[in-house]
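1. prediction below, plus the sequence it came from.
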Amino acid sequence: MTLGAHLVELRKRITIAGLSIVLAAIPAWWAVDPIWEALSAPVLEVAEAQNRAASLNYTTIGEAFDTRLLIMIVVGIVASSPIWLYQLWAFIVPALHREEKRYAIGFLAASAPLFIGGCLAAWFVFPNIVILLTGFGFAESATLLSARTYLDFSLKFILAIGAGFIFPVILVALNFARVITGVGILKAWRWAILGVTTFTALATPAADVLSMVLLAIPMIGLYFAAAAIAVLHDKRVAKKDAAFAAEYGIDTADA
């Protein structure tokens, strides 16, 4: 494909992904209230645990509407993840052979649940982060938070962890496309652990070691699972190549 054709294809995929997010976000209007109630629950826990005033406030006229709109968009991103993840794969597909195209279903079947699972894992540890960060306030002080700022912080945290859980699937996809080898993935395990711990430390901007560990353990486990799948795939491909070479009398040493 030419550069122009790639740009046209990219525009097509982005348009489909964007429309899927919008269509999934519209019904979320009726789910905003319970979602906001669950997100703001840690602030109420702060008031009880620390015996101080704590509340979420709207500091501008349009902030309440913006808050609802942002929640709808994020719900749309999560709910439509199978569609836009497929569009991501479909954009890569034209550069691959017909055999690799068959892995689109496997990529989608693995990446969408992992993204949603990562978001749920972040949702689980999020209250601990809120309570810890607000606990640094001075005595006799009040915790008065902007609703939009609080929502931005919480949603960015949840989406970042969800995206991090997809990374092992991308490694497997690159291995199936013969871009990287399973041994290469396995040899980089030290850098992978360093990268995962750094990522979780940045995603949990607090001295909350427990939350960082709770997020890092499944991500590291997924990395090694991806490496194992890639190694097994490489062995299967090597066996198939050897059988093909033996059948047609090809000397692999000269290849």
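-> Here it is on my side, so go on.

2. contacts, neighbours, all on C-alpha from now
-> Will do.

3. do you know how far the closest residue in space to residue 232 that isn't next to it in sequence is from residue 191?
-> Leaving aside its sequence neighbours, residue 232 sits nearest to residue 182 (Cα to Cα, 6 or more residues apart in numbering; 7.8 Å). With the distance defined as Cα to Cα, to the nearest Å, residue 182 ends up 15 Å from residue 191.

4. show me where the stretch 101-250 of the chain has strands.
-> Remark: strands assigned in the stretch 101-250 of the chain by DSSP state E, counting those that start in this stretch are 143-146.

5. would you map the helices across it?
-> 104-134, 147-164, 167-176, 182-187, 189-203, 209-248 (DSSP state H, counting those that start in this stretch).

6. just put the ones you listed in a markdown table and tack on distance to residue 44.
-> Below are the helices of the stretch 101-250 of the chain laid out as a markdown table (distance: least, Cα to Cα, whole Å):
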| stretch | distance to residue 44 |
| --- | --- |
| helix 104-134 | 10 |
| helix 147-164 | 13 |
| helix 167-176 | 34 |
| helix 182-187 | 44 |
| helix 189-203 | 23 |
| helix 209-248 | 20 |
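
7. before we go on, here's another structure to hold up against the first:
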Amino acid sequence: MAYSPSPDNELAGTEQPFVQHLIELRNRIIYCIVGVLVAIVGLAIWPGPSALIDVIAMPIRAHMPPDAKLIAVGVLSPFLVPLKVMMMTAVLIALPWLIFQVWAFVAPGLYSHEKRFALPMIMLGSLLAYVGIAFVQLFVLDKMFEFIQKFAPQSVAATPDVASYVSVILSLYIAFALAFQVPIVVMLLVRFGIVSLEKLRGFRGYFIVLAFVIAAIVTPPDVISQLSLAIPMCLLYEVGLFASRWFAKKEPEGEEASNS
């Protein structure tokens, strides 16, 4: 007897061979690499690697003596550090393109209602990542270095190494970009029925403790940066709980009647 797909299953008959999935994955990875390379070439032309270093060094330079500069201890640091910053900046610029490639790869396996839900979540996640990085650059770094410089003795010249400085701020960029995804995670948990909204509300107190623990682990050992990460995480958790009321999956009326 020939198999006839259910009319309710819109994905029936769309399965592809495993090799076809590998080819599609390879193509999407190539598209991602090309997107990042285009961003790198554009940044190399304008504003250039040196200008990018000057931009990300602005928060700490504001709290250093006028003639003081960051130093390069390593022999290759003047070349490798700007290159590292340029590559990371290129990835951030190409982030929507990268996420689109991920979505394009998984979209054929999603139902139509899942596609309508997934794409806005991807775009919102990208926006929140940019907001988190901007929050670090415009607020957190300035307050953090102001707090740290107050503890520098008069006999000590605060001239940080550019490599260690870049490592610290890049780790902060990544930490805040991921932390600002809290509303997305909350909405996805509720939308796909993994955790109910009521349980997430009850988990609120535990999440506050968890947020401060995460902030203490991933940020430098200063109060400013830790509070700057933990407090937004708690606020974004509340935003996710509030938004989840509209994204929660509704039960069919027949199912509700049978449960009552």
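-> Right, received. Where do you want to start? Owing to the predicted nature of the structure, the values given are computational and were not obtained by experimental measurement.

8. TM-score for this pair?
-> Here the TM-score for the pair of chains, by TM-score structural alignment, normalised by the length of the first structure, is 0.78; 242 aligned residues with a Cα RMSD of 3.2 Å.

9. most tightly packed of the helices of the stretch 101-250 of the first structure?
-> Comparing those by mean neighbour count (mean count of other Cα atoms under 10 Å), helix 167-176 ranks first with a mean of 20.

10. tell me roughly how far that helix lies from the second structure on average.
-> Compared with the second structure after the fit, helix 167-176 of the first structure shows a mean deviation of 2.3 Å (mean Cα distance after the TM-score superposition for the first structure).

11. helices or strands next to that helix in the packing?
-> helix 104-134, helix 209-248 (3 or more Cα pairs under 8 Å, 6 or more residues apart in numbering; DSSP states H and E).

12. how about those helices in CSV, adding distance to residue 28 of the first structure?
-> CSV is the format used below for those (distance: least, Cα to Cα, whole Å):
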stretch, distance to residue 28 of the first structure
helix 104-134, 16
helix 209-248, 27
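
13. what about these, which gets the closest to residue 69 of the first structure?
-> helix 104-134 (19.0 Å; Cα to Cα).

14. who are the packing partners of the closest one?
-> Partner elements for helix 104-134 of the first structure (3+ Cα pairs under 8 Å, 6+ apart): helix 32-49, helix 81-92, helix 147-164, helix 167-176, helix 209-248.

15. which among those helices is found nearest to residue 140 of the first structure?
-> helix 32-49 (12.0 Å).

16. for the helix or strand following the closest one, buried residues please.
-> Going down the chain from helix 32-49 of the first structure, the next helix or strand is strand 54-57, by DSSP states H and E. By 16 or more other Cα atoms under 10 Å, the buried positions in strand 54-57 of the first structure come out as 54, 55, 56.

17. strand 54-57 of the first structure vs the second structure, average offset?
-> Relative to the second structure, strand 54-57 of the first structure is 2.6 Å off (mean Cα distance after the TM-score superposition for the first structure).

18. can you name the element that comes right after that strand?
-> helix 63-79.

19. so which bit of the second structure is that next one matched to?
-> The aligned range for helix 63-79 of the first structure in the second structure is 77-93, by TM-score structural alignment.

20. that stretch: average distance to aligned residues in the first structure?
-> Looks like 1.4 Å for stretch 77-93 of the second structure (mean Cα distance after the TM-score superposition for the first structure).

21. re earlier: residue 203 of the first structure: which of the helices and strands packed on helix 104-134 of the first structure is closest?
-> It is, among those and with distance given as Cα to Cα, helix 147-164, at 5.9 Å.

22. which residues in the second structure does that closest one align to?
-> Helix 147-164 of the first structure maps onto residues 162-179 of the second structure, going by TM-score structural alignment.

23. centre of the chain to the matching stretch, how far?
-> Mean C-alpha position of stretch 162-179 of the second structure versus that of the full chain (Cα atoms, centre = their mean, to the nearest Å) differs by 12 Å.

24. repeat that for stretch 32-41 of the second structure.
-> A distance of 19 Å separates the centroid of the chain from that of stretch 32-41 of the second structure, by Cα atoms, centre = their mean.

25. and for stretch 195-209 of the second structure?
-> With Cα atoms, centre = their mean, you get 22 Å for stretch 195-209 of the second structure.

26. so which bit of the first structure is it matched to?
-> Under TM-score structural alignment, the match for stretch 195-209 of the second structure is residues 180-194.

27. span of the matching stretch from start to end?
-> End to end - Cα to Cα - stretch 180-194 of the first structure spans 20 Å.

28. which residue is nearest the middle of the first structure?
-> residue 163 (1.4 Å; Cα atoms, centre = their mean).
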